[in-house]
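# How does the following fold in three dimensions:
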Amino acid sequence: MIREFHHIDLRDRNSFGVAQHARRLVEFETADDLRAIFAAGVPDRWTVLSGGNNILFTQDYDGVLLTPVARGIELLADEGDEVRLRVEAGVEWDDLVAWAVERGLWGIENLSLIPGKAGAAPVQNIGAYGCEASDAIRRVEMFCVGTGNRLTLDAAHCAFGYRESVFKHELRGKVVITAIEIALHRTPRPRLGYGDVEREVEARGGATLRNIREAICAIRRAKLPDPKVLGNAGSFFKNPVVEQAVADRLRAEFPDMPLYPAAGQADRAKLAAGWLIDRAGMKGYREGSVGVHERQALVLVNFGGATGGEVLVLARKVQQRVRERFGVEIDTEVNIL
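Predicted coordinates:
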């Protein structure tokens, strides 16, 4: 099914709640829908607008936005411990996590309450509390805009990294993700070593799937503003990965600075961007209708009526303050258009 909208207000389609417009927006379900959409030719400008939870519009979009709406979850294989699922791109990610927890399937419970759609999960390689989408993703189904063919890419070829994937680079603007295949497990595999997770789980009676999900949801609700109440896109900045020598120098100067191993990079370390922003004096900072959230410095918020341009100006100021204070660059996690 294809539904088209023209000169559409995007205020309700982006979690920042900025009131930009798009020349054309098309909702689609299948690869055949996409083939029909592109049959008349590839537009000069197009992109996928999934749940609108990781995007900042700084101007009207003079192109075509593609929004997946198919929400099927299909059992592909049940091999005892491992269960493989095909999840269509329009499935709400947290609905998928709830679906898995209700059925006793382990693997994505630490990713509870992350906003957005399943089709966007591999692009950003979403992650939280010691877990990433790439831990569960086995294959990604996509539509190739140039050829009109359906393609499937194994996870090994997706170039997954910290908030990174091939879909942000080599395949950007070339494919549209239509579904993901994930593998979950019946054997308990709790991951509790990040932040306050273990304490919150133990307070609920121990490491069951339901307790872990409830603990993660409680932690996120306590730290992160609800986009329905206060416009935001979650974490606006990525945790910077630096040379180990830089991390050691900073740790010597700031002994309480959080420091984490950089996955797969023995000579590098990951810093906590939220801590850096806080110590740079920007946590709770406000300029007019935009600000840095008072409880989580990674989050920029729209108090109401802000433009995307105003949010971007604040983001650049935050980056500058961190650079001046620590000599460290923090990159944006949000897609800026």
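
# make it CA atoms for all contacts and neighbour counts henceforth
Will do.

# any idea whether residue 200 is helix, strand or coil?
helix (DSSP: H, G, I helix; E, B strand; the rest coil).

# Check the secondary structure at the residue nearest to it when sequence neighbours are not counted for me.
Leaving aside its sequence neighbours, residue 200 sits nearest to residue 215 (Cα to Cα, 6 or more residues apart in numbering; 5.4 Å). Residue 215 falls in the helix class when you classify it by three-state DSSP.

# I'd like to know how many residues surround residue 93.
For residue 93, the neighbour count with other Cα atoms under 10 Å is 24.

# How about the one 3 residues further on?
Burial of residue 96 is recorded as 19 neighbouring residues (other Cα under 10 Å).

# Figure out the helix or strand that the closest residue to residue 154 other than its chain neighbours lives in.
Closest residue to residue 154 in three dimensions, ignoring its sequence neighbours and counting by Cα to Cα, 6+ apart: residue 139, at 4.4 Å. Assigned by DSSP states H and E, residue 139 belongs to strand 137-144.

# I'd like the structure of this one too, to check against the first:
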Amino acid sequence: GIRMKEVDDSNVLVTAGAGVVWDDLVHYCIEHDLGGIENLISIPGSVGAGPIQNIGAYGVELKDTFHSLDAIEIATGELRTFYKEECEFGYRDSIFKRGKKGKFIIVSVSLLLKSKSKPDISYGAISEELIKMGILDGPVIGDVGKAISSIRQRKLPDPENIGNAGSFFKNPLIVVEKYAEIREQYPDAPSYKAGGGMVKVPAGWLIEQCGWKGNRHGGAGVHDMQALVLINTGNASGKEVLELAGQIMDSVNDRFGISLEMEVNVI
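Okay, the predicted model is just below:
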């Protein structure tokens, strides 16, 4: 279930069970006018999986609102609380993908959300979508949620209809000087500021420039609307998916000198 606890006039602690559907939590928070995770709308999966991956989309990551989680240590059966710093969050990463991997079962997650929140629309596509919706001034969190949901429906395949794991690769971080080299050949190359002399380049754009968008390898393929998503066209084997991923990584490295890293967990 989901429960709320007011911290002060503008902050509310929201705790959800690990089995709660992530998107249900997002909609619950929007309905209760609690801001902070509306940009993470329509991400498949459960609440408990969110911190493991430090899920993120449209300029926002789970760590931005994360307060704590409760987890059972498998070896001892003891319940332990992990606070933000202990989780060692990184880009699509946490301690639960590294040192604590396979050692804990997350049972609940707590987020610190704002009851008087101004939504984050810094990600360019959000503003463009809001304009299409006729919302020119003062969008509220519900507007942003609808805008991002619409964008995702257009660009990303529904995993219930087309097998996929969402974004297959991480967006690589490169030094500003490397990005300048890319801009010499590709003046319109997109990027996002990352700080510390680094920029983030969309992996989907890199893959698309290598000609992979819409291509197939056996039963596996690259989605024709979003090159960052690898799909199962109906009968792909795990071997074919990994072979396709490897070919894409080689192509990007050969053309741009950038090593892509898989975002998915391979079991």
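
# Which strand in structure 1 has the most residues?
If you go by DSSP state E, structure 1 has its longest strand at strand 175-185.

# Measure the mean distance from that strand to structure 2 post-superposition.
With mean Cα distance after the TM-score superposition for structure 1, strand 175-185 of structure 1 departs from structure 2 by a mean of 1.0 Å once superposed.

# against structure 2, where does that strand fall?
Strand 175-185 of structure 1 corresponds to residues 104-114 in structure 2, going by TM-score structural alignment.

# what's the answer for stretch 148-162 of structure 1, then?
Going by TM-score structural alignment: stretch 148-162 of structure 1 matches residues 77-91.

# Endpoint to endpoint, the matching stretch covers what distance?
29 Å (Cα to Cα, to the nearest Å).

# which stretches of the stretch 101-250 of structure 2 form strands?
Ranges of strands in the stretch 101-250 of structure 2, per DSSP state E, counting those that start in this stretch, are 104-114, 163-167, 173-175, 192-195, 198-200, 216-217, 220-222, 229-232.

# Please convert those strands to TSV, extending it with distance to residue 25 of structure 2 and mean neighbour count.
Below are the strands of the stretch 101-250 of structure 2 laid out as TSV (distance: least, Cα to Cα, whole Å; neighbours: other Cα atoms under 10 Å):
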stretch	distance to residue 25 of structure 2	mean neighbour count
strand 104-114	11	21
strand 163-167	19	18
strand 173-175	30	18
strand 192-195	28	12
strand 198-200	29	19
strand 216-217	36	17
strand 220-222	30	25
strand 229-232	24	24
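
# can you pull out the helices in the stretch 51-200 of structure 1?
Ranges of helices within the stretch 51-200 of structure 1 are 93-102, 121-124, 197-203, based on DSSP state H, counting those that start in this stretch.

# Over in structure 2, find the residue span the first one aligns onto.
Counterpart in structure 2 of helix 93-102 of structure 1, with TM-score structural alignment as the criterion, is residues 22-31.

# how deep is residue 331 of structure 1 tucked in, by neighbour count?
Neighbours of residue 331 of structure 1 (other Cα under 10 Å): 15.

# Need the residues that contact the match of helix 93-102 of structure 1.
2, 16, 35, 37-38, 40-47, 50, 141-142, 145 (Cα atoms under 8 Å, 6 or more residues apart in numbering).

# and residue 247 of structure 2, which of the strands of the stretch 101-250 of structure 2 is closest to it?
Smallest distance to residue 247 of structure 2 across the strands of the stretch 101-250 of structure 2 (Cα to Cα): 9.6 Å, for strand 216-217.

# which part of structure 1 lines up with that closest one?
Going by TM-score structural alignment: strand 216-217 of structure 2 matches residues 286-287.

# Now that stretch on structure 2. Mean distance?
Looks like 1.7 Å for stretch 286-287 of structure 1 (mean Cα distance after the TM-score superposition for structure 1).

# In structure 2, which helix is the longest?
helix 238-256 (DSSP state H).

# to the chain's geometric centre, what's the distance from that helix?
21 Å (Cα atoms, centre = their mean, to the nearest Å).

# Trace it over to structure 1 and give me the residue numbers.
Taken onto structure 1 by TM-score structural alignment, helix 238-256 of structure 2 occupies residues 308-326 there.

# ok, average deviation of the matching stretch from structure 2?
Mean for stretch 308-326 of structure 1 is 0.9 Å (mean Cα distance after the TM-score superposition for structure 1).

# Now that stretch: buried residues?
Using 16 or more other Cα atoms under 10 Å as the test for burial, stretch 308-326 of structure 1 gives 308, 310, 311, 312, 314, 315, 318, 319, 320, 321, 322, 323.
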